[in-house]
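K.L.:
Sequence and predicted structure, then a few things I'm wondering about:
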Amino acid sequence: MNNRSTVKQTLAALCALLLSALVIANVADAANVKLISVAEREVVTTTADGVDVTEIVPAESVIPGEEVIYTTYYNNTSDRIADKIVITNQVPEHTRYKANSAIGADTAITYSVDGGKSFAAPEELMVTGKNGEQRVARPSEYTHIRWAYEPVLPPGEKGSVQFRVVLR
């Protein structure tokens, strides 16, 4: 097996890990809120006129240093109001969270540095440094992101939450 083949296999394996990012939804009536998670990346192409055009395409192949955009779409498919919607995404292995990239309308966004056991605002996330002292966690140390949807979600309504990572 040559080096090029090994690199392709490694990238394929990393892509599989990226595309299988864990998404967990905690909803009072979870059966009626459907989730779809997608992994995408930005591709910039230049037109014949010299204009750069940015497209969002499926993240079928990425290389170290590239960003992947994770979007979780939610949809209340029932005829009842859904409340207490919480969506949790794991930061995939072999990636690092891109600072300030988590977004979601009408959500409170918190983060975890302990494998999803506890969540807090960035300034409240503490880790033990190499010298044994507590310090504020860096975004690259986040393991999970949580969005708590604050209003109720009426029947038929939908939305999305999103974050970005960089492949290590």
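P.N.:
Yep, that arrived.

K.L.:
use CA for all of it now, contacts and neighbours both
P.N.:
Will do.

K.L.:
Please enumerate the strands of this structure.
P.N.:
For the chain, the strands defined by DSSP state E occupy 23-26, 33-46, 52-58, 67-76, 86-90, 95-97, 107-112, 126-128, 134-136, 144-149, 158-167.

K.L.:
Okay, buried residues for stretch 68-78 please.
P.N.:
V68, I69, Y70, T71, T72, Y73, Y74, N75, N76, T77, S78 (16 or more other Cα atoms under 10 Å).

K.L.:
contacting residues for the fourth one?
P.N.:
Applying Cα atoms under 8 Å, 6 or more residues apart in numbering, one finds that T71 lies in contact with S37, V38, A39, S160, V161, Q162, F163.

K.L.:
Comparison target, given below:
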Amino acid sequence: MRFSLSLIAACAALVQAGVFTQQNYNDISISGGVAGNAQNEAMAVFSALDLNDLANVDKDDLDFLNSVNQICNDAEDEAFNPAIDAASGEEADALQRGKIKNKVLKLTASVLKLQAQAAQGQDTSAKLAEEQKKLDNNISQDEDEAGNASTFLSFDATTD
């Protein structure tokens, strides 16, 4: 009987494990290509997450979403902003479009994390409304530039 209960507990722990694994920024970045579809590109990065069962998102996955937010923010500050400042014309515009796509990824991670935390009983309504407003603004900016080139910038960072 003890063996059966231990086995069941071990299997249950495996089922509840997070769906995300450690990722390099360059592997999850959506900044390159063309503008206009950043929302779908960002959701594809998080496609392993069951959006119909956010109440059961594993703590490791919440940590992963938070980590994506952090490394995207670092990429914005340490890679995109300096590159945009040093560029001009279409080069700067393409970098700016890449930065916007990076922001969509960052904010999508934040919104998903906050939605999961809310589904798990935490009061995230104020922060969720704030982050959703930022996300909507960046999605709109991306869509306004649909079809125009956006620049990928390599950045050395890894999710937790």
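P.N.:
Arrived safely. Every value quoted in this text rests on a predicted model; they were computed, and no experiment measured them.

K.L.:
Kindly provide the TM-score of these chains.
P.N.:
Superposed pair, TM-score by TM-score structural alignment, normalised by the length of structure 2: 0.32. Supporting alignment: 80 aligned residues with a Cα RMSD of 4.6 Å.

K.L.:
quick one on the thing from earlier: what would the contacts of T71 of structure 1 look like in TSV with neighbour count?
P.N.:
As requested, the contacts of T71 of structure 1 are exported to TSV (neighbours: other Cα atoms under 10 Å):
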residue	neighbour count
S37	18
V38	16
A39	22
S160	15
V161	23
Q162	20
F163	21
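
K.L.:
With respect to T88 of structure 1, which of those residues is nearest?
P.N.:
Each of the contacts of T71 of structure 1 was scored against T88 of structure 1 by Cα to Cα, and V161 proved nearest at 10.0 Å.

K.L.:
just to revisit the earlier point, ok, the buried residues of stretch 68-78 of structure 1 vs T10 of structure 1, which is closest?
P.N.:
Checking the buried residues of stretch 68-78 of structure 1 one by one against T10 of structure 1 (Cα to Cα), the nearest turns out to be V68, at 16.8 Å.

K.L.:
From what I see, that closest one and V38 are in contact.
P.N.:
No. Using Cα atoms under 8 Å, V68 of structure 1 makes no contact with V38, being 9.9 Å away.

K.L.:
Can you give me the neighbour number for E131 of structure 2?
P.N.:
If you count neighbours by other Cα atoms under 10 Å, E131 of structure 2 ends up with 18.

K.L.:
Which residues are in contact with it?
P.N.:
With Cα under 8 Å, 6+ apart, E131 of structure 2 has these contacts: L107, S110, V111.

K.L.:
what about the last one, which helix or strand?
P.N.:
V111 of structure 2 belongs to helix 89-119 when assigned by DSSP states H and E.

K.L.:
how much does whichever helix or strand comes after that helix deviate in direction from helix 89-119?
P.N.:
Reading on from helix 89-119 of structure 2 to the C-terminus, the next helix or strand found by DSSP H and E is helix 125-144. Relative orientation of helix 125-144 of structure 2 and helix 89-119, computed by axes from the mean of the first three to the mean of the last three Cα atoms, to 10 degrees: 150 degrees.

K.L.:
wait, V166 of structure 1 sits on Y97?
P.N.:
Yes. V166 of structure 1 lies in contact with Y97 (Cα under 8 Å); the separation is 6.5 Å.

K.L.:
And the two? Which one has more around it.
P.N.:
A count of neighbours by other Cα under 10 Å puts Y97 above the other of V166 of structure 1 and Y97, at 25 against 19.

K.L.:
The closest residue to the more buried one other than its chain neighbours: how many residues sit nearby?
P.N.:
What sits nearest to Y97 of structure 1 in space, not counting adjacent residues and going by Cα to Cα, 6 or more residues apart in numbering, is V165, at 4.4 Å. V165 of structure 1 sits with 23 neighbouring residues when counted by other Cα under 10 Å.

K.L.:
just A38 of structure 2 next, same as before
P.N.:
A38 of structure 2 has 29 neighbouring residues, counting by other Cα under 10 Å.

K.L.:
ok, and the closest non-adjacent residue to it?
P.N.:
Closest to A38 of structure 2 by Cα to Cα, 6+ apart is K101, at 5.5 Å.

K.L.:
For burial, what's the neighbour tally of the one you found?
P.N.:
Neighbour tally, K101 of structure 2, other Cα under 10 Å: 32.

K.L.:
Ok, Q70 of structure 2 next?
P.N.:
Neighbours of Q70 of structure 2 (other Cα under 10 Å): 19.
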